[in-house]
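J.: Need a 3D model of the following:
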Amino acid sequence: MRAGLYFLIPIGILVWCLSVEELSAGLSAFWAAMAMLFQMVTQRPLIAWFRQQPAGPAWRQGWRDAIGGLEDGARNMIGIAIACGTAGLIVGAITLTGLGLRMTAFVELVSMGNVLLMLIFTALVCLILGLGMPTTANYILMATLMAPVVVELGAQSGLVIPLIAVHMFVFYYGIMADITPPVGLATFAAAAISGEDPIKTGIQGVIYAARTAILPFMFVFNPMLLLIDVNYGWELALVVTGATLASLTFAAATMRWFRTRCTLLEVGVLLLVTFMLFRPDWFMDHFAARHESRPVSELQAIAATLPDNGRLTVVLRGINLEGDELTKTVAVALSELSGDAGAPDAGRKRLAEAGLTLMSLGDQTQIGGLRFGSRAQRAGWEQGWDVVEVKMPNPQRWSEFWVYVPALLLLAGMWVRQGRRDGGAPARRLHTTPA
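T.: Sure thing, here's the model as predicted:
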């Protein structure tokens, strides 16, 4: 196991490029593949060098491993390519017939504009589709059809949902479809190993997996769990610690067992602590707004003063292809600032690097140009739409991590309370098993 731990490096590069650098999926996969090829070529020569063995045969074997890996990857991609091609046909038909806009309208009608209901509907569709197709095909289809819909409707509701968060949401429930009876392939494999009934095994698996079903929703409402907008090491440590504790407290609440058997009141406290650790921003929003509104005339000046990889958030208003006037909130990460932030064209250059060209029409500012494939285009910015508001982070707002303090105090108080309640019978506690 330890001999192959370095193969996790390409996976880390892939996650970093997708979540932190916010590169496209293709470019992120390219850099991860390059890292893997580099490792395959150099691992044997490095081992030979440490063991003081001849490096020539090791280099030749390393290149053979790399070429063999490319061949195996090409063979394994056949099934995925077929699924992608099929999904492309479906997407093409939906785009050409205008069904995509109807699908957006249908989801909006079913969810009544509520983002939470929309996500629940998307999760149910993922689970239903997973009953009849493999996980990979399910993910490709749902990510192609539903991910843009969720991002678009979230933007219309004023919620900036990163596309990677929606993909992780769809991916998670696509995997869960493998354990949902009656067609869960993983449950049949587990039942064959255990010798139990496949349907009962699937139902029990769903019960266990339901305790983690809340996680994909947290990806959407708290993108910091995906390392989005995490700028410092201490923020990363707090996010990871809070998410881990929240997962443990949620599992304890669903099992009704912490240090000992929990009462209904204690279950409620555990659920409250879970929500406080997963969504600290929700509580902080009730004390201070996340953003403050700034005039559109300051857009370029604000773009020049944002930190490296800072997110520019604006409200756009325009008319869609169906002729409906819409308002939506979008954001784009700006690249590192090159040169003096006080230069007159510093903001314009950063916007241009993100793929945006602004055009002033009297008192109005309009998206005059949008480069295809740019960060702004992928983030949902629309050419020809008016910028009606610029949102800046509220400097008076406290850090949302302060919500962790009362959450930890509640958890510590419950730990002490249960310890006192069960502290008089150590022998009984030793033999007690949770129901």
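
J.: Could you use CA atoms for every contact and neighbour count after this?
T.: OK.

J.: What segments of the chain are strands?
T.: For the chain, the strands defined by DSSP state E occupy 291-294, 311-319, 325-333, 356-361, 364-370, 386-393.

J.: Which among those is found nearest to residue 9?
T.: Nearest of the strands of the chain to residue 9, taken as C-alpha to C-alpha: strand 325-333 at 25.1 Å.

J.: And the helices in the stretch 101-250 of the chain, which stretches?
T.: Counting by DSSP state H, counting those that start in this stretch, the stretch 101-250 of the chain has helices at residues 115-130, 135-145, 147-156, 163-176, 185-194, 198-209, 215-221, 233-255.

J.: Can you say which of those is nearest to residue 45?
T.: Closest approach to residue 45 among the helices of the stretch 101-250 of the chain (C-alpha to C-alpha): helix 233-255, 34.2 Å.

J.: List the contacts of the closest one.
T.: Applying C-alpha atoms under 8 Å, 6 or more residues apart in numbering, the set of residues contacting helix 233-255 from outside is 211-212, 224-225, 227, 230, 258, 262, 267-268, 270-271, 273-275, 277-278, 401, 404, 434.

J.: TSV for the helices of the stretch 101-250 of the chain, including distance to residue 104 and mean neighbour count?
T.: Output for the helices of the stretch 101-250 of the chain, formatted as TSV (distance: least, C-alpha to C-alpha, whole Å; neighbours: other C-alpha atoms under 10 Å):
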stretch	distance to residue 104	mean neighbour count
helix 115-130	10	19
helix 135-145	10	21
helix 147-156	6	22
helix 163-176	15	23
helix 185-194	31	17
helix 198-209	29	18
helix 215-221	18	21
helix 233-255	32	18
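
J.: Looking at those helices, which is nearest to residue 69?
T.: Among these, helix 135-145 comes nearest to residue 69, with 20.6 Å by C-alpha to C-alpha.

J.: middle-most residue in this structure, spatially?
T.: Centroid check for the chain by C-alpha atoms, centre = their mean gives residue 165 as the closest residue, at 2.5 Å.

J.: Turn the helices of the stretch 101-250 of the chain into CSV, columns for distance to residue 49.
T.: As requested, these are arranged in CSV below (distance: least, C-alpha to C-alpha, whole Å):
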stretch, distance to residue 49
helix 115-130, 48
helix 135-145, 40
helix 147-156, 48
helix 163-176, 41
helix 185-194, 43
helix 198-209, 46
helix 215-221, 44
helix 233-255, 35
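
J.: and of those helices, who's closest to residue 294?
T.: helix 147-156 (18.8 Å).

J.: other SSEs contacting that closest one?
T.: Applying 3 or more C-alpha pairs under 8 Å, 6 or more residues apart in numbering; DSSP states H and E, we find helix 147-156 packed against helix 99-111, helix 115-130, helix 163-176, strand 325-333.

J.: So which residues lie in contact with that helix, not counting its own?
T.: Residues from elsewhere that reach helix 147-156, judged by C-alpha under 8 Å, 6+ apart: 103-104, 107-108, 113, 115, 118-119, 160-163, 166-167, 170, 326-330, 380.

J.: Could you also give me the structure for this next sequence, so I can compare it with the first?
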Amino acid sequence: MTETPQDVRDEGLAAAQRMKEEEELGLRRLQGWTRYLVPAIALAWSLFQLSLSSWLLLDSTYIRAIHLAFAMAIVFLSYPTFRRDIHLPGLRWLGEKHKIPIADFIIALLATLAALYIALDYEGIANRVGRPSQRDMVVGIFLVIILLEAARRVIGPALPVIASVFTAYVFFGQYMPDFLAFKGVSVSRYVSQISLTTEGIYGIPLSVSARIVFLFVLFGAMLEKAGAGKFFIDLAMSLLGRYKGGPAKAAVLASGLTGIVSGSSIANVVTTGTFTIPLMKKVGYPAKKAAAIEVAVSTNGQLMPPIMGAAAFIIAEYVNISYLEVCKAAAVPAFASYAALFWLTHLEAGKLGMRGLSKEELPVFFQILRQGLHYLIPIFMLLYELIIPRHSPDLAAFRAILVLMVIMLFQRAIGRRKYGISFGQGVKLGVLEILGGMVSGARNMVSVAVATAAAGIIVGVVTMGLGGLITDIIDTLSMGNLILMLLITAVASLILGMGLPTTANYIVMASLTAPALVTIAEWQGFEVPLIAAHLFVFYFGILADDTPPVGLAAYAASAIAKSDPIPTGLQGFMYDIRTAILPFMFIFNTDMLLIGVDGIGLSLYIFGMTCVGMFAFASATQGWFLVRTRWYEIILLLGVALIMFRPGFFAGFVGISNHYLSYLVGLALWGGIFALQKMRVNNDRPAGKEAL
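T.: From the prediction side, this is the model:
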């Protein structure tokens, strides 16, 4: 029996439901009155954050404390101590998933009060700076312990373990070998720095989470609740589904659109992959490659401005530049990476001798656009607020959310004939969707808030005097070699990223290695802009999402595709090699970050040439251009990539005065390879899957 598009969609929806259940496996499924408790707290959290952007004025420390208190309350009421069932008599409550044990009620209350302590006794603590009282010490130590436990429940053991190691190091560093030795600090100094000031838990990452990130995550959750995710997928399919390997190209576009407002590669996989992976399999992609393509595009979604996995705002604070400058620096690598993904899916389709979907199997573009055009209004509103009047990110997000709320309130009522409901029922459904989106947004923020607060422990420890020591250690390990230092940093980011959310991984690596990259490069007489160092560690932290053995995005995609997760992760990483090469290139070629580049024309020229370099590199690594590449063509393609990525180096090597002219040499070489392959394209075209 022939599989229809509806069958494919039903299969995708079933996979989405399974993924949703797996994702929420660790959450309690409460019954009775308690099932309303967490949504009520989440709704109150969202209302509080919206109030901050409109009428409520509070000191920054109060905002951070209340933000963390909401997150802590939701964690201990929603997540059991252990995700597996505990069968030991008297300890079954540790794995209880259907009610909130009394112990967790008490812990949630104490954790909330501990998070609020810095606000409740703000003046007293300010007067006792450096001289904490006994009560300060007890509450401060309890806050560190309970925060690490909250992080363990939500995001796993990696971050608590790393924070515990750093904490132990500041107390026992004096007993380490000479090159690792640290003089150590007192308990009172540690508690003051970490728990009672804005240099640790309540530091910059938590501040950005509270002021900005929450609103963008809320915006994304509400947009998804409104139905924009399905609109993006259908729009991408209507545009690209008919072309060779169309569903894979549609996955790239849909994940890119979703990535604009989503801060999670796993969320991107579940949102778009449940539809695109079955369709990719339908047109001939093997399950492993269909899943791997979705992993690559969903992971790259976090590179996309304006959110960049919530890290864009923290980067702006750390580097001390405007948010728009961060977006400008990230734009060329992010969009070039996505352009290369389109090219890569085209190469895979060429290998497989693949066709696109028929017109009858695809949604109609103008019909889809007309039905979902209203979803683009809040996105354009957000971009307008950020780019034209250049309002602050939180104000821009707030106004975009207000526009989105109006749309959600009336979209059902206006389309009441389609849904078979009255105007009043439509408005009621709109209100429920708004409230549901606000609850979902707050739930989605729990892991970010807890991760940024827990990562603040590591940041606080580093600022106690470890920064210079870490630079010396990295310099010793790399033997002063910048390339080796970059490799060490990349591997460290990948390893840490296997167990940490993107934002937490970035915060840790930005604190440890980004300043060291800049400093050691200066020692060698080479200038690395701070934004380049921060984007370097950010990129490799993101790539950990498809790196085995953890590769959470790969596990999500393989569950939908019914493929083996480890080979899927490996294949996804092979696709993402073209992304892994970019950070090394923009360290040495800051034109790719548009540093010192003015004018739209020159920016577009650099972007276009970077895309050609990415295409050449992808063709070389995949062994395919128009037809299968020969060994000498692979060398030439790598040469094109090198010229496009390092035009200054090539210009100096051959004696060209203007390095922008080097791009033309690379473009000519690219055209020559194209002509070479075109001559034998008819003789070397694959018959089908035998070309694999």
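
J.: Please state their TM-score.
T.: After superposition, the two chains reach a TM-score (TM-score structural alignment, normalised by the length of structure 1) of 0.62; 320 aligned residues with a C-alpha RMSD of 4.2 Å.

J.: Please name whichever of the helices and strands packed on helix 147-156 of structure 1 is nearest to residue 284 of structure 1.
T.: helix 115-130 (19.4 Å).

J.: The closest one corresponds to what range in structure 2?
T.: Matched against structure 2 by TM-score structural alignment, helix 115-130 of structure 1 falls on residues 482-497.

J.: mean per-residue distance, the matching stretch to structure 1?
T.: On superposition with structure 1, the mean distance recorded for stretch 482-497 of structure 2 (mean C-alpha distance after the TM-score superposition for structure 1) is 1.0 Å.

J.: if we can go back for a sec, any chance of CSV for the helices and strands packed on helix 147-156 of structure 1, columns distance to residue 367 of structure 1?
T.: CSV is the format used below for these (distance: least, C-alpha to C-alpha, whole Å):
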stretch, distance to residue 367 of structure 1
helix 99-111, 22
helix 115-130, 26
helix 163-176, 21
strand 325-333, 13
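
J.: Nearest to residue 60 of structure 1, out of these?
T.: Comparing these under C-alpha to C-alpha, the one sitting nearest is helix 163-176, at 38.5 Å.

J.: how far does that closest one sit from the chain's center?
T.: On the basis of C-alpha atoms, centre = their mean, to the nearest Å, helix 163-176 of structure 1 sits 7 Å off its chain's mean C-alpha point.

J.: Same question for stretch 240-260 of structure 2.
T.: Put simply, stretch 240-260 of structure 2 sits 19 Å off its chain's centre (C-alpha atoms, centre = their mean).

J.: Over to stretch 315-331 of structure 1?
T.: For stretch 315-331 of structure 1, the distance to the chain centre is 24 Å (C-alpha atoms, centre = their mean).

J.: which residues touch residue 647 of structure 2?
T.: Contacts of residue 647 of structure 2 by C-alpha under 8 Å, 6+ apart are 589, 659-660, 662-663.

J.: about what we covered before: mind checking which of the helices of the stretch 101-250 of structure 1 is nearest residue 88 of structure 1?
T.: Between residue 88 of structure 1 and these, the shortest gap by C-alpha to C-alpha is with helix 135-145, which sits at 8.6 Å.

J.: For that closest one, give me the average deviation versus structure 2.
T.: Averaged out, helix 135-145 of structure 1 is 1.8 Å away (mean C-alpha distance after the TM-score superposition for structure 1).

J.: hmm, who's touching that helix?
T.: With C-alpha under 8 Å, 6+ apart as the test, helix 135-145 of structure 1 has contacts from 80, 83-84, 87, 91, 100, 126, 129-130, 166-167, 170-171, 174-175, 177-178.

J.: The stretch 101-250 of structure 2: helices as residue ranges?
T.: 102-120, 122-127, 134-155, 158-172, 187-195, 204-208, 214-226, 228-240, 246-261.

J.: deepest of those, which one?
T.: Burial of the helices of the stretch 101-250 of structure 2 is given as mean neighbour count (mean count of other C-alpha atoms under 10 Å); helix 246-261 ranks first at a mean of 28.

J.: Next, the buried residues of the next helix or strand after that helix.
T.: Next helix or strand after helix 246-261 of structure 2 toward the C-terminus (DSSP states H and E): helix 265-268. By 16 or more other C-alpha atoms under 10 Å, the buried positions in helix 265-268 of structure 2 come out as 265-268.

J.: could you redo those as CSV and give each row distance to residue 344 of structure 2?
T.: Shown next, in CSV, are the buried residues of helix 265-268 of structure 2 (distance: C-alpha to C-alpha, whole Å):
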residue, distance to residue 344 of structure 2
265, 19
266, 21
267, 22
268, 19
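
J.: Let me know which of the helices of the stretch 101-250 of structure 2 is the nearest to residue 39 of structure 2.
T.: The nearest among those, by C-alpha to C-alpha, is helix 214-226 at 14.2 Å.

J.: in structure 1, what residues pair with the closest one?
T.: So helix 214-226 of structure 2 sits over no part of structure 1, by TM-score structural alignment.

J.: Who are the packing partners of that helix?
T.: If contacts are counted by 3+ C-alpha pairs under 8 Å, 6+ apart, helix 214-226 of structure 2 sits against helix 37-52, helix 246-261, helix 393-414, helix 423-461.

J.: list the contacts for residue 267 of structure 1?
T.: The neighbourhood of residue 267 of structure 1, defined by C-alpha under 8 Å, 6+ apart, consists of 253-254, 256.

J.: Could you rerun that using 7 Å?
T.: 253, 256 (C-alpha atoms under 7 Å, 6 or more residues apart in numbering).

J.: rewinding a little: how about the residue nearest to the centre of structure 1, what's its match in structure 2?
T.: Here residue 165 of structure 1 is matched to residue 532 in structure 2, going by TM-score structural alignment.

J.: and what of residue 246 of structure 1?
T.: Alignment note: residue 246 of structure 1 maps to residue 613 in structure 2; criterion TM-score structural alignment.

J.: And for residue 87 of structure 1?
T.: Using TM-score structural alignment, the partner of residue 87 of structure 1 in structure 2 is residue 455.

J.: Please name the nearest non-neighbouring residue to that match.
T.: Counting by C-alpha to C-alpha, 6 or more residues apart in numbering, residue 455 of structure 2 lies nearest to residue 504, which is 5.9 Å off, once chain neighbours are set aside.

J.: swap in residue 657 of structure 2?
T.: In this structure, residue 657 of structure 2 finds its nearest non-sequential neighbour in residue 651, 6.8 Å apart by C-alpha to C-alpha, 6+ apart.

J.: what residues are up against the one you found?
T.: Counting by C-alpha under 7 Å, 6+ apart, residue 651 of structure 2 has contacts 657, 659, 662.

J.: circling back to that earlier point, nearest approach to residue 12 of structure 1 belongs to which of the helices and strands packed on helix 147-156 of structure 1?
T.: Taking C-alpha to C-alpha, helix 163-176 is the member of those nearest to residue 12 of structure 1, at 15.3 Å.
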